[in-house]
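Asker: Structure of the sequence below:
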Amino acid sequence: MGQRRAVLIAGPTASGKSALALDRARRGGGLIVNADSMQVYDTLQIVTARPSSEDEAAAEHRLYGFVPVTQRFSTGQWVRAVEAIIAEASPARELIFVGGTGLYFDALTKGFADIPEIGEAAVLQVQQEIQALDEAGRMALLLKEDPETAARLSVADPQRAIRALAVKRATGRTLSSFQADQRPGLLAEWSLEKMVLWPDREILRGRIARRFEAMFESGAVDEVRAVLSQQLDPSLPAMKAIGVPEISAWLAGELDRDEAIERAIIATRQYAKRQRTWFRNRMGDWPRIVPG
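Answerer: Just a heads-up that it's a prediction; the model follows:
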């Protein structure tokens, strides 16, 4: 039997990745696997631009909306979920990975650090400890407990500091030591068709604006209400999904409707810019596809 085949479709948000993956799956019977770290969460189907119910009925989709918004979901957990899909899928079936999370594609092609899962209690303890610290204080703490990770960071933002400190305290090993001991990419021995969707910048800006305005009208507000009703920890990833803070502020009367939409559009455009930078720097040899 020949090599197993996979298609990897990366690209910035609103570039048309999901539509391309669906077309490919319909034509070839492939299995679509989510490679977007926000689309793993339930409740926020519209806010995170997950495939519609109709699209999911047209072709098999995996790893979409299967993690409760009350939880954190790491790259390591995603890797293990993909390993299970690979084990159960027919070797003859094409897998189509689609998304905008660069770390997930790195795990597929370049390798990944197999870091043990860190319990919620350990994460919360670190979070409480550093919440009163400014950037300099966080960096000082990192320098003391994981100087190698601290040296790699230009800014010790709260999320990265919490991650590194929680790993060190829960395992006795530094995050940098785990990262230095990488496993090979999951698809290292596969035949891969790689692509990065690369729409014109102004076209992408227009798509982002139109998409969020449509989200606002088609159920995004109800999704945010459902999340807010659970009174979740604001540091959870789902609470930071673009659209959740902005709609939350509108519901609280802190912004008017147009301001909320404009802030979400700006945040999405900034995110798309960061994605393009990642793809340019880390996936520079992947073919660029300019969508029609």
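Asker: going forward, measure contacts and count neighbours with C-alpha atoms only.
Answerer: Fine.
Asker: For the residue sitting nearest the centre point of the chain, which three-state class applies?
Answerer: Taking CA atoms, centre = their mean as the criterion, Ser37 is the residue nearest the geometric centre of the chain, at 2.2 Å. Put simply, Ser37 is coil when judged by DSSP: H, G, I helix; E, B strand; the rest coil.
Asker: Tell me how many other residues crowd the closest residue to it other than its chain neighbours.
Answerer: Distances taken as CA to CA, 6 or more residues apart in numbering put Thr101 closest to Ser37, at 6.1 Å, once the chain neighbours are dropped. Thr101 has 21 neighbours, counted by other CA atoms under 10 Å.
Asker: can you check the one 10 residues further on too?
Answerer: When neighbours are counted by other CA under 10 Å, Gly111 registers 20.
Asker: Following up with a second sequence; could you model it the same way so I can compare the two?
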Amino acid sequence: MTKEAEGIRAVLIAGPTASGKSALAVEIARRCGGTVVNADSMQVYADLRTITARPTSAEEAIVPHRLYGHVDGAINHSAMRYAADVAAVLAELRQAGSLPVLVGGTGLYFKALTEGFSAIPPVPEAVRSAFRARVAEQETGLLHTELGAVDPEMAERLKPGDRMRIMRALEVHLATGRSIASFQGERHPGPLDGLPLLRLFVSPEREEVRARIDRRFETMMAQGALDEVAALRERQLDPLLPVMRAHGVPGLIAHLDGSLGLDEAIARGQADTRAYAKRQVTWFRHQMAGWQAVAPDAALDVALRAVCA
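Answerer: Predicted coordinates:
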């Protein structure tokens, strides 16, 4: 009997981008009879396989993978929707006797799984699309003023230049007639809430991560990332959608539009990704209590001893 059968119900692997998490997850799943489940907010999108560093076909052939590339780029996927997707997958894996190995760098996703999420109802796509079409050319300062008229509490909380959060608050108020703040005290439990879990944060040296990020971006370019972004650009999606803000996408679109040289676009993508890796480390340090930081070369042994030794 494995230790998973005795207690541990799932393995959670987090860490900065390019830290080797995906390869670690595959090896744990291979050794322990598990399934790799995505916990990265960009790797859910079907439009972007290469530039989001989704697992390769070879990796997917080693063990089952779930929740990769299952969402269309036109969808504004949320932590609530992600948690619902995971809940369905967990039920299937329990039935099959497969250990869930959740891996990714999106702290909010992990938090939704383990601590629950606010009860903000999803904004209907028709409402969202109509609203965004109306305000597409409107200055952010004017949007903040509009928010102040209908939801002064959130207007007070948000910076006048924070366009994304201002629009989110306006959309929720438009769809529900309530301030987004009124939902934040109401929480739904996450699908992993209260379960025995192994939580590992892969923590390589900062300079090693930075170098790996730069090399990986160059590799992605060689593997067709520019063509992938060009196809996404042709869809003419709302630039505020998450898929349009994936690291590397804005710079490459600017290059395709003729406003940025290719070398500059690559450098911008690398810099944005390095900054994101730093934020990931900060998030987990301050937001995710109970996670065990492990060096990359020790992570597999730690996991195997805890789960399937």
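Asker: what do we get in the second structure for the residue nearest to Ser37 of the first structure?
Answerer: Counting by TM-score structural alignment, Thr101 of the first structure corresponds to Thr106 in the second structure.
Asker: gap between its match and Arg128 of the second structure?
Answerer: Per CA to CA, to the nearest Å, Thr106 of the second structure is found 24 Å from Arg128 of the second structure.
Asker: what about the longest helix in the first structure?
Answerer: In the first structure, taking DSSP state H as the definition, the longest helix is helix 257-282.
Asker: what's downstream of it, the next helix or strand?
Answerer: strand 288-289 (DSSP states H and E).
Asker: Next, the mean deviation of that following strand compared to the second structure.
Answerer: With mean CA distance after the TM-score superposition for the first structure, strand 288-289 of the first structure departs from the second structure by a mean of 1.1 Å once superposed.
Asker: so that strand aligns onto which residues of the second structure?
Answerer: Going by TM-score structural alignment: strand 288-289 of the first structure matches residues 293-294.
Asker: circling back: counterpart of the residue nearest to the centre of the first structure in the second structure?
Answerer: Residue pairing (TM-score structural alignment): Ser37 of the first structure is matched to Ser41 of the second structure.
Asker: One more: Glu259 of the first structure?
Answerer: With TM-score structural alignment defining the correspondence, Glu259 of the first structure maps onto Glu264 in the second structure.
Asker: Just give the nearest non-adjacent residue to its match, would you?
Answerer: Of all residues not flanking Glu264 of the second structure in the chain, Gly251 sits nearest, at 7.9 Å (CA to CA, 6+ apart).
Asker: give me every residue that touches the aligned partner of that neighbour in the first structure.
Answerer: By TM-score structural alignment, Gly251 of the second structure lines up with Glu246 in the first structure. Shown in contact with Glu246 of the first structure (CA atoms under 8 Å, 6 or more residues apart in numbering): Ala260, Ile261, Arg263, Ala264.
Asker: repeat that for 10 Å
Answerer: Residues near Glu246 of the first structure by CA atoms under 10 Å, 6 or more residues apart in numbering: 224, 240, 252, 254-257, 259-265, 267.
Asker: what do you get for Phe183 of the second structure?
Answerer: With CA under 10 Å, 6+ apart, Phe183 of the second structure has these contacts: Ser118, Ala119, Ile120, Pro121, Val172.
Asker: Of these, which ones are shared with the first structure?
Answerer: Among the contacts of Phe183 of the second structure, the ones still in contact in the first structure (both residues aligned by TM-score structural alignment, their matches' CA atoms under 10 Å) are Ser118, Ala119, Ile120, Pro121, Val172.
Asker: Mark which of those are buried, thanks.
Answerer: Neighbour counting by 16 or more other CA atoms under 10 Å classes Ser118, Ala119, Ile120, Val172 among these as buried.
Asker: for the first one, what are its contacts?
Answerer: In other words, Ser118 of the second structure. Going by CA under 10 Å, 6+ apart, Ser118 of the second structure touches 79-80, 112, 180-189.
Asker: That one corresponds to which position in the first structure?
Answerer: Per TM-score structural alignment, Ser118 of the second structure is aligned with Ala113.
Asker: With Leu186 of the first structure as the reference, measure out to that match.
Answerer: 12 Å.
Asker: Now the common contact residues for these two.
Answerer: Ala107.
Asker: Enumerate every residue touching the residue nearest to the centre of the first structure.
Answerer: Ser37 of the first structure neighbours (CA under 10 Å, 6+ apart): 48, 63-64, 73-75, 78, 99-104, 237-238, 241.
Asker: ok, how many other residues are close to Ser22 of the second structure?
Answerer: 23.
Asker: With Ala265 of the second structure instead?
Answerer: 21.
Asker: so it touches Glu218, yeah?
Answerer: No: if you go by CA atoms under 10 Å, Ala265 of the second structure and Glu218 don't touch, sitting 11.4 Å apart.
Asker: so which strand or helix has the residue nearest to Glu264 of the second structure?
Answerer: Using DSSP H and E, Gly251 of the second structure sits in helix 249-256.
Asker: Just want the angle from that helix to helix 262-287.
Answerer: 170 degrees (axes from the mean of the first three to the mean of the last three CA atoms, to 10 degrees).
Asker: Give me the mean deviation of helix 249-256 of the second structure from the first structure.
Answerer: So helix 249-256 of the second structure averages 1.8 Å relative to the first structure (mean CA distance after the TM-score superposition for the first structure).
Asker: of the buried ones among the kept ones among the contacts of Phe183 of the second structure, closest to Arg31 of the second structure?
Answerer: Ser118 (35.9 Å; CA to CA).
Asker: Provide a list of residues in contact with the closest residue in space to that closest one that isn't next to it in sequence.
Answerer: Sequence neighbours aside, Arg187 is the residue nearest to Ser118 of the second structure in space, at 4.3 Å (criterion: CA to CA, 6+ apart). Arg187 of the second structure makes contact with Ala112, Glu115, Gly116, Phe117, Ser118, Ala119, Ile120, according to CA under 10 Å, 6+ apart.
Asker: Which members of those are the farthest-apart pair?
Answerer: Glu115 and Ile120, at 15.3 Å, using CA to CA across the contacts of Arg187 of the second structure.
Asker: out of the contacts of Ser118 of the second structure, who has the most neighbours?
Answerer: Greatest neighbour count in the contacts of Ser118 of the second structure, by other CA under 10 Å, goes to Ala112: 24 neighbours.
Asker: That one - nearest residue in space that isn't next to it in sequence?
Answerer: Of all residues not flanking Ala112 of the second structure in the chain, Gly190 sits nearest, at 5.6 Å (CA to CA, 6+ apart).
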